[in-house]
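In: here are the coordinates; sequence isn't available:
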């Protein structure tokens, strides 16, 4: 590693994602080749999330990536995405009669067909999900996995008869996103509600899980679960008949149709970038065991030229087989063109949680040496007890990574009450928790007053876990009565 995490975070991150074989740079800026190491992590996350949403009776769909101009330019929604939309204007040598957009998100692709498919309350709820890529041509300073022009994501779109059903699902999906980050990626997040300025364009309200990178002092929107309300239903005329929503006003007494309620929710490969930033160190990537494509790498170390290498490799192969049979993702590095020390460094760079070394002495003593990637601790374990010891070690690494990350994140949280405290905390790269009046003009003013080379501060979310707000508490920025505590900071 040419760069250290604490000295030059940006260059360190760029080096880690390439050297650990997560990505390769493409010749189009802002687009990246996702290599097998990162795709296997994505697939492990997909396996968990897909199983959970199928419990909710969500069905898999795939909609085209192209959107016609007249549909994508629906007011309210399009205005937010307009600067990011990539357009196809030509095929071969011929100009298209009308440009075609490449989806930045799929509401306008899907909802004309929802209007076609939904007629009665018997068609509800409708729950669809797709795993795909989207294009947002908006990056002046792209960051691999964090801000890229094309990225992979999961996007769910659901339709209900009532707001109560919609509200319930919003929080259920948000909890699944929390679990992805905290239980799999070992990254602490805060669940909360976005401000009106930061909510999904055209939606009723947006909830999110928010992560924080202590080294840069920047928050990062990790995933969102949106209640779209009935705005899109009005745009695309999505009605249902029967079992009417009692809150819906009818045009006349004979009109039995009601507008549906809709949600959308998504998380992306950004999640893996957040994991890299959170756990990586000066040796490279550090992977939580639950998402590591290889949890244990076994490396024979003959030590002596006349050592019984065949016997050592045989034991190594047996260990890999035993671990795999126990459900542990293990592999053997028996390459003869690299020294053991080179292999140790290689697999440390790739972040494999545990390394097992076996040499002549280990063979004679019927033991193995196990080395943890997260803290470098070494322990000799009898070969007969290996499976149980490895399981305990992997669980310990998973828990330790989360607790360490949480302690670092929590140490960055600073509670402020005044503008001077706010600006000091912002300059000190803190995750700021401040009382706020919830007025949009005040948030705009905060952005304007903090604009600089590092970007401006904004709301991240109003956490669901709210501290007490004593009567008489005033907004840190306006002096008006505060209505909520909100996280603020610079963000990616």
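Out: Now that the structure is in, tell me what you want to look at. Remember, it's a predicted structure, so these values are computed and weren't measured experimentally.

In: hey, let's count contacts and neighbours off CA atoms from now on
Out: Fine.

In: please name the nearest non-neighbouring residue to the residue sitting nearest the centre point of the chain.
Out: Residue closest to the average C-alpha location in the chain (CA atoms, centre = their mean): residue 271, at 2.5 Å. With CA to CA, 6 or more residues apart in numbering as the criterion, residue 271 has its nearest non-adjacent residue at 6.3 Å, and that residue is residue 222.

In: that neighbour falls within a strand, correct?
Out: Yes: applying DSSP: H, G, I helix; E, B strand; the rest coil, one finds residue 222 inside a strand.

In: show me where the stretch 101-250 of the chain has its helices.
Out: Along the stretch 101-250 of the chain, the segments classed as helices by DSSP state H, counting those that start in this stretch run 107-117, 163-179, 231-236.

In: quick one: which of those is nearest residue 280?
Out: Ranking those by distance to residue 280, with CA to CA as the measure, places helix 163-179 first at 20.4 Å.

In: my guess is the residue nearest to the centre of the chain contacts residue 181. True?
Out: Yes: using CA atoms under 8 Å, residue 271 and residue 181 qualify as a contacting pair, with a distance of 7.5 Å.

In: can you count the residues close to residue 131?
Out: Residues contacting residue 131 under the criterion other CA atoms under 10 Å number 18.

In: another structure for you, compare them:
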């Protein structure tokens, strides 16, 4: 039985319980982050309610995550628990807050039974206290700690069953007995230890870094990388995230780069409201159908129901084009070339992934109106090239320029052009950005017409195009390694970090040299930072800045000063070498350019090695299941693509069930590359044997 629940607050928990016929009693109260506070503040007048104690744990050695739910007065014995779980007692510790929020969709202090329903991929093992099953009613937080719901023990079991988790039921009194064995001997061996000053241990250093490889668990690696590098902070609305300065600074640089390119193409910036009326949004049926499941509606103001619901923009065609229609009368009023930098809300119901799939995201959206199809089409490709440059020149990420299939075309467009990316580490494609030719579809709907040079009425030819913060996530996935981020110099908030390596006798001298190097580099336009914190050792600092992906680290020690040199370490490939302080700024500028270029070349090579060709279904599935992209001859029919999606999904499941390590899921066309090879007249479609009319690039994607 598959589950597909997403509970993030009290309302969604209520809906789940009601929908599944589970009776509950609700009590609102002040926020109670601990079970002790709960016992003080929460009272049920008509029920004998036992409160639950909830812990999110991990096994450091096995990388296993646990949700432990016990009676509030249960005495935990972690030594006994470790023996029960067959691991060392030192390996059981509190789970990471980012994983708690990512998987169970709940913050610390609010952990509860209902949160296990969010673990649709069964990444967390459920441990239940046997004593809870003997209680009449048990109290749990409904995803937030300012309320408590009481449900019966039988309904507790029903919730567990609906979560599709098979719990391990633990008798904690037996665990205590189990751990007592050998305790006396251990106490005799133990001797009083002298108190030591707190210091950062090797294992603590390790915990600061990335603890999982991309190959072992790509999803967990990605989550650790974006949180430990201080790019993302999780938020209490599912699918929404805080962009910290380390990531927002990247967005600012790419934003500035694109904004200049847009303006070189005659585009001006404007701003339009975030709200759109239902009448305007529903005017273009194909457009609405493409976004309907993701549209968020405002239906109430305070406690008053609104007469007409208002949508929060999923995109702005239907907001902007009524204004365009007012502004245009003659061909002399064209073209209109406008762009806005803004946010968008699309209420995604799929598993959210920071940057890649979120309910709110930052983007730019451009909208234009032209007198002719030729002019509008040329503009579509001009913008596509701006996007390609942003990826290639700023992110050092190669793209494939192409046209979307009919089934993947933007709702309401005649055609969609795209730049497509590839993540070699997990074999998935990512749509980088799109530029659409809308034809006259919207202009006819919104009465956007003009008098042409022949003094005849004609409708405008339109384009729309967008680039989002998804690009940051793609960059992380493509360039990152097992140590964390690897940032291209042009987008990195800090390009060079200086780490002084000193002791008590030479500290002042080394810091003085470090300050001079800092001033030299800053004046030369290099984004530089000194990490002169005295409460951290150099090794900790090295690890910290490696996780954050800073392109170059400079180390300055006593021996370096004697030789008028500094030590340079490149984050991209780990190369280490000495540079003279003479001409340092010029040499580092050159080194940063090299890193930018070499990162791009490496990404191109890794991608190209994973693009395969096949003219048959069997060859296609073989390459696809090996996590490659596949170029095939194709009939370009929507019905054929639908069939490919179904067949590839089913066959990959069969391969997985047979024990093969394959990337499961449906394959789809990423694009028809702009560079099309010539097809022989008798070439057949790889999937249906109809005549092939194009070469398509296929893959599994985000």
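Out: Arrived safely. Predicted model, so just to flag it, every value in this text is computed and none were measured.

In: dump the helices of the stretch 101-250 of the first structure to a markdown table, plus distance to residue 424 of the first structure and mean neighbour count.
Out: Putting those into a markdown table (distance: least, CA to CA, whole Å; neighbours: other CA atoms under 10 Å) gives the following:
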| stretch | distance to residue 424 of the first structure | mean neighbour count |
| --- | --- | --- |
| helix 107-117 | 41 | 16 |
| helix 163-179 | 30 | 18 |
| helix 231-236 | 40 | 18 |
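
In: which ones are touching the equivalent of residue 397 of the second structure over in the first structure?
Out: Aligning on TM-score structural alignment places residue 397 of the second structure opposite residue 187 in the first structure. When the contact criterion is CA atoms under 8 Å, 6 or more residues apart in numbering, the partners of residue 187 of the first structure are 181, 211, 274, 275, 278, 402, 405, 406.

In: residue contacts, the last one?
Out: Residues counted as contacts of residue 406 of the first structure (CA under 8 Å, 6+ apart) are 187, 188.

In: of the helices of the stretch 101-250 of the first structure, which is nearest residue 307 of the first structure?
Out: Within the helices of the stretch 101-250 of the first structure, the stretch nearest residue 307 of the first structure is helix 163-179; the backing value is 47.5 Å (CA to CA).

In: what's the mean distance for the closest one versus the second structure?
Out: Per the superposition on the second structure, helix 163-179 of the first structure and its aligned residues are separated by 0.7 Å on average (mean CA distance after the TM-score superposition for the first structure).

In: what is that helix packed up against?
Out: Counting by 3 or more CA pairs under 8 Å, 6 or more residues apart in numbering; DSSP states H and E, the packing neighbours recorded for helix 163-179 of the first structure are strand 205-213, strand 218-229, strand 261-268.

In: between those, which one is nearest to residue 143 of the first structure?
Out: Relative to residue 143 of the first structure, the nearest member of those by CA to CA is strand 218-229, separated by 12.7 Å.

In: now that closest one against strand 261-268, angle please.
Out: Orientation of strand 218-229 of the first structure against strand 261-268 (axes from the mean of the first three to the mean of the last three CA atoms, to 10 degrees) gives an angle of 160 degrees.

In: quick one: strand 218-229 of the first structure to the second structure mean distance?
Out: Distance for strand 218-229 of the first structure, averaged over aligned residues: 0.6 Å (mean CA distance after the TM-score superposition for the first structure).

In: who's in contact with that strand?
Out: Applying CA under 8 Å, 6+ apart, the set of residues contacting strand 218-229 of the first structure from outside is 163, 166-167, 170-171, 173-174, 177, 200, 202-213, 261-268, 270-271, 429, 431, 460, 489-492.

In: against the second structure, where does that strand fall?
Out: Counting by TM-score structural alignment, strand 218-229 of the first structure corresponds to 428-439 in the second structure.

In: from the middle of its chain, how far away would the matching stretch be?
Out: In this view, stretch 428-439 of the second structure has its centroid 19 Å away from the chain centroid, taken as CA atoms, centre = their mean, to the nearest Å.

In: again, but for stretch 168-184 of the second structure
Out: From the chain centre to the centre of stretch 168-184 of the second structure is a distance of 41 Å (CA atoms, centre = their mean).
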